[in-house]
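>>> the sequence and its predicted three-dimensional model are supplied below.
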Amino acid sequence: MNPFTDYPASVGESYPAHWRVATRFGLRMIGGGVAALVHGVFPFLFTTTGSRTIEALHGEIVAKRADEVQKRTVEFVI
């Protein structure tokens, strides 16, 4: 059992492909989070960035997984 390849293989990805997807998701979450923090201090800035980021990432996960259970929840394993 190889912890670097077992999980990526279980979702149909190689380790490098999974690294790219997870890194891209992580960076987008950080960006949306920073925008939400700035919005908290300056409510006139980034008024929809956080929610648009969440909506876009959720849509990508649902499309990729195409699983009825995951279409009803945001409790995903990335």
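Looks like it came in fine.
>>> hey, let's count contacts and neighbours off CA atoms from now on
OK.
>>> in the lengthiest helix in the chain, which residues are buried?
When the chain is parsed with DSSP state H, its longest helix is helix 15-41. With burial defined by 16 or more other C-alpha atoms under 10 Å, the residues of helix 15-41 counted as buried are 15, 18, 25, 28-29, 32-33, 35-36, 39.
>>> now render those as a markdown table, adding distance to A63.
Below are these laid out as a markdown table (distance: C-alpha to C-alpha, whole Å):
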| residue | distance to A63 |
| --- | --- |
| Y15 | 20 |
| H18 | 16 |
| F25 | 14 |
| R28 | 17 |
| M29 | 18 |
| G32 | 20 |
| G33 | 23 |
| A35 | 25 |
| A36 | 25 |
| H39 | 29 |
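>>> adding another structure so you can compare the two:
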Amino acid sequence: MIRRLFLDHPASVDESYGEHFRVASGFGWAMLVGALGAFTHALIPAFCQRTGSNTVKRLHARLTRDPQRDGKRPEFEI
């Protein structure tokens, strides 16, 4: 049960639990920042005009990048 809950999925994407936690947390924080920017833009259209769309583009590029191409999994930055 513990293995299924905590280890099977990270192993399926060639990560340890800690690596998966770091990567998934990075995505989560980026999505929160993008969402806050989008909500700010909804309230005041002159603010954060590209924050949401830039976040989506950056995360899409990160998800679709081939980690085998450069020999290591790229780091995520906010």
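Sure, I can see it. None of these values were measured; they are calculated from a predicted model.
>>> what range in structure 2 matches stretch 39-54 of structure 1?
Under the alignment (TM-score structural alignment), stretch 39-54 of structure 1 falls on residues 41-56 in structure 2.
>>> pull the distance from the matching stretch to the chain's centre.
In terms of C-alpha atoms, centre = their mean, to the nearest Å, the centre of stretch 41-56 of structure 2 is set 18 Å apart from its chain centre.
>>> contacts for it?
For stretch 41-56 of structure 2, the surrounding residues in contact (C-alpha atoms under 8 Å, 6 or more residues apart in numbering) are 30-31, 34-35, 37-38, 40.
>>> same thing but at 7 Å, please
Contacting residues not belonging to stretch 41-56 of structure 2 are listed as 30, 34-35, 37-38, 40 [C-alpha atoms under 7 Å, 6 or more residues apart in numbering].
>>> quick check: the residue of structure 2 most remote from its centre vs H20 of structure 2, distance?
No residue in structure 2 has its C-alpha farther from the mean C-alpha position than M1, which lies at 26.6 Å (C-alpha atoms, centre = their mean). Spatial separation of M1 of structure 2 from H20 of structure 2 under the definition C-alpha to C-alpha, to the nearest Å is 18 Å.
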